[in-house]
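**Student:** What follows is a protein structure lacking sequence information:
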């Protein structure tokens, strides 16, 4: 079989008189073979010198073709081992991940627009009265010192409160291992910059959060996607790929994964940590939205089972608190603490002292528990209503993952419907939703949407689904 494939590769015809460069011609031939399935995932490509000799071209031409294939996600290079076929990009997007993912997230909407793309909290569900009380208490107690931070790790009182809060979720840590950050995105970026060298292999769920992929790629990581099905992470695929590629880092969202909303079982979490020990890699656990759960979910974080100190736990507080106030924290494994702290200092020195003290007050005065309880009750009711609407109106048009929590529905369109066309037609009707293609590691299927109920009232949500139904009817 392998001999047949190599024979087909060496039969590639390149035209030296064409205006198209030879490396581009070679790139296109190999790309076509990958897309047609002739070169399967993890197939080891022939060595550069062998390929150059057989095709009677300069080795540099093969190098350039391989580099272009790698850059566009068709190949993965492993130092000292060669180049391997990556997951096949089924569609090539004309837009970058960032453009596609966040194209409709602007707040400058026309009057009457309904935003069901943003995961920022509905401002009307936040108690300004409680927040004002917290600000006044902090300023009365600390005066001008409320704006200062004496420690690069963050305010000690907040780190102490966070360590206590974490113990309730079975994560045992000390304030010395807590680094306050300006949101989860900064935490992911810090980890990438501290740990990744160009060419390092990183695993990520596929689909996943585009911002994480952006940070990892910016550090030179070669990202391998681990597929997710209706049961969550495909552990069999994860283990199979570990045997071929040895990642330095794995990025996961074990509870309420973005965009699918699925959560891992305790068995899966323990399996991943066992593999981390055996294959010697670290895990970034992005705890994106574990404060809003709709099911009897196994809600202990992956970090709660970490006896090997291999999990870097990142929690965004702004996602559940006030989106405009960028605040979060990460739990640092002892061996990585110095490098993570160093990158944080280079990034922005410290996060706002006032914001830290306000949140510390929320934790110590029980305002945080009250806030979470109200949010849970509010979104629980809205989630149930959205499930009824989806079941009644859209069974013929799409399937969806039933999320274990959070604010989003991950939808797969049926009957050949194009996600791009649904997004465009919905916008014409004043509804903003997210195209799902941006959440994939490399492939860009045109059949997924992410719909969020975070920033809309129940009344607006119902109207939004009406507009979506009209948009689908128009293009069906």
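**Tutor:** Looks like it came in fine. Worth saying up front: this structure is predicted, and the values here are computed from it rather than measured.

**Student:** okay, CA-based contacts and neighbour counts for the rest of this
**Tutor:** Noted.

**Student:** Okay, helices next: where are they in the stretch 201-350 of the chain?
**Tutor:** 210-218, 235-244, 266-279, 337-348 (DSSP state H, counting those that start in this stretch).

**Student:** structure B:
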């Protein structure tokens, strides 16, 4: 088949036709970019904007409609993600081949009106990047795609052999018990073992201070619902864990970002915020922070606790990676320094063992645990009893520490492979921030390169990673990416980094020829 002919019209005439497709209503509650994308979508699917039609540059259409360029960019992103338009160097943004469908096929008359109405509110409820997380969690290495996006244990480090041996060596009665219900607070034997392990890490807790959760994300949700009302403020690090950003926004919170550096959160900037505002809590990942891998210094940990006590603001400590360290053991949990009960501590076995076990925990003062347990049962009556029993058996049989030791060696080796490949295949001018634990490598791109541009180019090389702007609440991170080294196979690490290097060099070579091109930034291409 030959290439579709690009459709050109005189710009004034074409802009008049574009305006006929897009009718902006600024008071109807629907985001403007949604109204723009919907108007263009209907025109494309009805055939009024035929295949090969060149759409106006973002700046031109923004000026014509009286909106920001970002608004048009977001509309084009939506259409690109749906496969309706695509950007071409030197040709602009074109309606894509195969976009036209007869109107009767497009408009599904069986869709209830209440469901169609949800689209107008979904961005304010869940955030525009929620689908990106869904795509990341569903993306698997295969079909020639190499994913450096997922921060999960590698397949060969999932403890299937240990679980098999536990099942084989356990009585039928024990296995049947593990398949039943357990208390809302969690399996008592596991809570005791967690409390004992935390005491070895300097945290003074006992069984009454432990609540078992179905993953740490559930813990964030429960704490958020427990502590927040719509419009309340939450302090987070910048950058920070994307899942937390989405959870707090979904709960209607206003997020205040505090910058980080090589020693963690800038607590010197935090004090001014606490003095002027009344945030409901401070959310921090002080050990192997996601995405940067930074460990907060002991001095800042102490200062953070002092500020929290002075201004009576609780701290939510998220410690998913604290036991995945390379070399010397890092600082003990922030909660180990907490003598006033201000730190609500979350951790999970998803990174240490396997995400499919769905077991995490909250460590907090007893009154908080009691209230959270009552609150939890309205959402989740029973955390995975089988997963709890398996983990309790792993700890009881002294198998967890051996597994963690092997995992640390494996992930440190994979990190070194990634760093060596970056040195070999990437152009100079960027910067990497090697962590001393965790699963992620934070990178600044060379020569002012934008992460979203690189994502688009890397999609052609069949490699995926995460754009840094997703971890920011302040519009930053556009020149950063996060690479996860734990999950991919060793061969895929080197090959994936090589492919990213190819995409980088192609972008840099193209820049000299198209500095003034006004091409759209496409949707995160991870599937």
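**Tutor:** Yep, it's here. Quick caveat: nothing in here was measured; it's all calculated off a predicted structure.

**Student:** deepest of the helices of the stretch 201-350 of structure 1, which one?
**Tutor:** Highest mean neighbour count among these (mean count of other Cα atoms under 10 Å): helix 210-218, with a mean of 20.

**Student:** tell me which strands and helices that helix is in contact with?
**Tutor:** Applying 3 or more Cα pairs under 8 Å, 6 or more residues apart in numbering; DSSP states H and E, one finds that helix 210-218 of structure 1 contacts helix 97-102, helix 184-195, strand 222-229.

**Student:** What range does it cover in structure 2?
**Tutor:** Counting by TM-score structural alignment, helix 210-218 of structure 1 pairs with residues 242-250 of structure 2.

**Student:** Check which residues of stretch 386-401 of structure 2 are buried.
**Tutor:** 386, 387, 388, 389, 390, 391, 392, 393, 394, 395, 400 (16 or more other Cα atoms under 10 Å).

**Student:** again with stretch 15-23 of structure 2
**Tutor:** 15, 18, 19, 21, 22.

**Student:** Can you lay out those as JSON lines showing distance to residue 87 of structure 2?
**Tutor:** Putting the buried residues of stretch 15-23 of structure 2 into JSON lines (distance: Cα to Cα, whole Å) gives the following:
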{"residue": "15", "distance to residue 87 of structure 2": "19"}
{"residue": "18", "distance to residue 87 of structure 2": "18"}
{"residue": "19", "distance to residue 87 of structure 2": "21"}
{"residue": "21", "distance to residue 87 of structure 2": "21"}
{"residue": "22", "distance to residue 87 of structure 2": "21"}
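
**Student:** So which of those residues are in strands?
**Tutor:** Per DSSP state E, strands hold no members of the buried residues of stretch 15-23 of structure 2.

**Student:** and the end-to-end length of stretch 435-452 of structure 1?
**Tutor:** The first and final residues of stretch 435-452 of structure 1 sit 12 Å from each other (Cα to Cα, to the nearest Å).

**Student:** residues of it that come out buried?
**Tutor:** Within stretch 435-452 of structure 1, the residues scored as buried using 16+ other Cα under 10 Å are 435-452.

**Student:** Kindly provide the distance from the aligned residue in structure 2 for residue 380 of structure 1 to residue 74 of structure 2.
**Tutor:** Matched by TM-score structural alignment, residue 380 of structure 1 corresponds to residue 412 in structure 2. Relative to residue 74 of structure 2, residue 412 of structure 2 is positioned 38 Å away (Cα to Cα).

**Student:** Check residue 429 of structure 2 too.
**Tutor:** Residue 429 of structure 2 sits 29 Å away from residue 74 of structure 2, going by Cα to Cα.
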